[in-house]
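Chemist: quick check, what structure comes out for this input:
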Amino acid sequence: MPSKLQSAFPALCLFGVLTLLLCPSGLCDCKMFPSVAHGFHKDVSSFFSFTTAVQYKCNEGYVLVGQSKITCRNSRWSASAPECKALCQKPEIKNGDLTVPKHQYVEPENVTVRCDDGYDVVGSPNLTCSGNGMWLPAVPKCQWVEQMGCEQVLKGKKLLECLPSPEDVKMALEVYKLSVEIERLDKSSA
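Modeler: Predicted structure coming up:
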């Protein structure tokens, strides 16, 4: 190779084969790998490659958002480093659910708690999956709201919770119906 070309293109001779370097040492600085919070990286570059490759993984409880493998060539990374985002588990909400029901949510996902009919939210209905895998603010509860004129329904609900079988419930309701009739007869005769 003429000396003018050799100075313009640094060369490395491996096993008798001349290989042109795309990025001479000293001009490329790919040794500083972009770091990620809540994760780690590993240099997965090939020995005969002139490209630096880095593989990213997240710690337990975090999920990778972005490209898991990035490369550096000519002092430029192919993409920015990925992020390790916290995972929040679906909260247990008795007598209610979330607007977007899933098993896991990724930081900073927002959801809203909705209660079943007859129940109201006690606390903030809007939740955000935080960086430590917790819901902020605290997960609210769904509390029964006693409606006016529903006393018989409430008594029936309590009765259903106490009796073990549908036959027992039917028998108890018949007895209750008879007691209401007797009460009504007593009032009309008085």
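Chemist: from here on, contacts and neighbour counts on C-alpha atoms
Modeler: Fine.
Chemist: what residues of the helix ranked longest in the chain count as buried?
Modeler: Ranked by residue count and defined by DSSP state H, the top helix of the chain is helix 166-189. By 16 or more other CA atoms under 10 Å, the buried positions in helix 166-189 come out as 169, 172.
Chemist: now find how far off-centre it is within its chain.
Modeler: 52 Å (CA atoms, centre = their mean, to the nearest Å).
Chemist: helices or strands up against it?
Modeler: Counting contacts by 3 or more CA pairs under 8 Å, 6 or more residues apart in numbering; DSSP states H and E, helix 166-189 packs against helix 151-162.
Chemist: mind listing what's buried along the helix it packs on?
Modeler: Residues of helix 151-162 classed as buried by neighbour count (16+ other CA under 10 Å): 156, 160.
Chemist: quick one, it and helix 166-189 angle?
Modeler: Here helix 151-162 points in a direction 150 degrees away from that of helix 166-189 (axes from the mean of the first three to the mean of the last three CA atoms, to 10 degrees).
Chemist: list the helices and strands helix 151-162 packs on?
Modeler: Using 3+ CA pairs under 8 Å, 6+ apart: helix 151-162 touches helix 166-189.
Chemist: want to put them side by side, so please do this one too:
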Amino acid sequence: MATNLSCIFPALHLFGVLVLLLCPSCLCDCDMFPSIAHGSYEDVSPIFSFTTVVQYKCDEGYVLVGEEKITCRNSHWSSLVPQCKAMCLKPEIKDGTVSLDKNQYVESETVTVHCDSGYSVVGSPSISCSENRTWYPEVPKCEWVGTEDCEIVLKGQKLIQCISSPQDSKAFLELHKLSLEIEKLE
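Modeler: Predicted structure coming up:
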């Protein structure tokens, strides 16, 4: 009888009854591990288990979005396959800032560029972190568009730097303000 069983169930003959009982094919049919772009996976399943566990990690410059480990039980994965998303460095904007201040941004994350007072955005103010780890469209620049009033203030700032005491600076500012008011009346 043993020879008849070994012909019908080769797994029973080669690995013994224990293997067939621990993982019947109807429970352990997650042989195809879902792969991910810009990353890799490793089978970290426990020995003698009815489950398959896969652990994911991303290549350098990418961040894992989703569960690090997914489990297959009863022919179904516990969650969606994670993704490796590109990381973009904070855009450098002279005389401006971005709407969301972080050191790194995830692929498809969008920020808006705001320029300092007296400056205007040259280019698209809205930029997104792209799959190739760069900003799209190109990071805009902040260009000086100051008015005459701004230039007067800048000249006033240079004069204030020459005044040594805070009281003298205050008096100078009052006089400067008064002179500007007189100019407007004329």
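Chemist: what about Glu92 of the second structure, neighbour count?
Modeler: 12 (other CA atoms under 10 Å).
Chemist: same check, this time on Val54 of the first structure
Modeler: Val54 of the first structure has 20 nearby residues by other CA under 10 Å.
Chemist: same thing with the one 3 residues further on?
Modeler: For Lys57 of the first structure, the neighbour count with other CA under 10 Å is 19.
Chemist: residue contacts, the most centrally placed residue in the second structure?
Modeler: For the second structure, Val106 is the residue whose C-alpha lies nearest the centre (CA atoms, centre = their mean; 1.9 Å). Going by CA atoms under 8 Å, 6 or more residues apart in numbering, Val106 of the second structure touches 63, 85-88, 129.
Chemist: same thing but at 7 Å, please
Modeler: 85-88, 129 (CA atoms under 7 Å, 6 or more residues apart in numbering).
Chemist: can you pull out the strands in the second structure?
Modeler: Secondary structure of the second structure by DSSP state E: the strands cover 39-43, 52-58, 62-65, 69-73, 76-77, 83-89, 96-98, 104-106, 110-115, 119-122, 126-129, 135-136, 141-144.
Chemist: in a markdown table: those, plus distance to Phe15 of the second structure.
Modeler: Listed next are the strands of the second structure as a markdown table, based on distance: least, CA to CA, whole Å:
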| stretch | distance to Phe15 of the second structure |
| --- | --- |
| strand 39-43 | 21 |
| strand 52-58 | 20 |
| strand 62-65 | 38 |
| strand 69-73 | 23 |
| strand 76-77 | 26 |
| strand 83-89 | 37 |
| strand 96-98 | 62 |
| strand 104-106 | 48 |
| strand 110-115 | 56 |
| strand 119-122 | 71 |
| strand 126-129 | 52 |
| strand 135-136 | 56 |
| strand 141-144 | 68 |
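Chemist: and these: which comes nearest Leu27 of the second structure?
Modeler: Taking CA to CA, strand 69-73 is the member of the strands of the second structure nearest to Leu27 of the second structure, at 6.9 Å.
Chemist: okay, the angle between that closest one and strand 52-58?
Modeler: Using the same axes, to 10 degrees: strand 69-73 of the second structure against strand 52-58 is 160 degrees.
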